[in-house]
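> predicted model follows, preceded by the sequence.
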Amino acid sequence: MRFFEDSSIGIKVSPITTVIFAGALILIVIFAWLGIFNWLFTPS
């Protein structure tokens, strides 16, 4: 019974963590592309 409770908690927590990690990866990719575009279009 305790194993079922732990598994249910894991199932409840995992979608939130996957959404947070997905959002963080998308933001990192967007900022990386913006940084690359700024580096390409600005003469340094």
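All right, it came through fine.
> going forward, measure contacts between C-alpha atoms and count neighbours the same way
Will do.
> pull out the buried residues from whichever helix or strand residue 26 is part of.
According to DSSP states H and E, residue 26 maps onto helix 2-41. Buried positions in helix 2-41, judged by neighbour count with 16 or more other Cα atoms under 10 Å: none.
> another one to put next to it:
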Amino acid sequence: GGSLPLHINGVLVGGLAVADVSHEAADACARAALARFSDRVR
């Protein structure tokens, strides 16, 4: 499967395996990564 890189403000935060997980799981993963990223920035 392929992966979809997750960029936030030009920073590569992580990758999502789009072929191996459902949209809901990918969305949850993205939200979790965004939450961790936000906590690091603050």
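Sure thing, it's come through. Since we're looking at a predicted model, the values are computed, not measured.
> fetch the TM-score of the aligned pair.
TM-score for the superposed chains, counting by TM-score structural alignment, normalised by the length of the second structure: 0.49, backed by 22 aligned residues with a Cα RMSD of 1.3 Å.
> center of the second structure, which residue is that?
In the second structure, the centroid-proximal residue (Cα atoms, centre = their mean) is residue 30; its distance is 3.3 Å.
> that residue and residue 38 of the second structure: what is the separation?
Noted for residue 30 of the second structure: a distance of 12 Å to residue 38 of the second structure, by Cα to Cα, to the nearest Å.
> follow-up on the earlier one: pretty sure the residue nearest to the centre of the second structure contacts residue 8?
No. Applying Cα atoms under 8 Å, one finds residue 30 of the second structure not in contact with residue 8, separated by 10.5 Å.
> quick one: residues contacting residue 25 of the second structure.
Applying Cα atoms under 8 Å, 6 or more residues apart in numbering to residue 25 of the second structure gives no contacts.
> need the three-state assignment for it.
With DSSP: H, G, I helix; E, B strand; the rest coil as the basis, residue 25 of the second structure sits in helix.
> and it, how far from residue 41 of the second structure?
Distance from residue 25 of the second structure to residue 41 of the second structure, counting by Cα to Cα: 24 Å.
> same question for residue 23 of the second structure.
With Cα to Cα as the criterion, residue 23 of the second structure and residue 41 of the second structure are 27 Å apart.
> out of these two, which sits in the busier spot?
More neighbours surround residue 23 than the other of residue 23 of the second structure and residue 41, with 11 against 7 (other Cα atoms under 10 Å).
> if I look at the more buried one, how far off is residue 6 of the second structure?
In this view, residue 23 of the second structure and residue 6 of the second structure are 14 Å apart by Cα to Cα.
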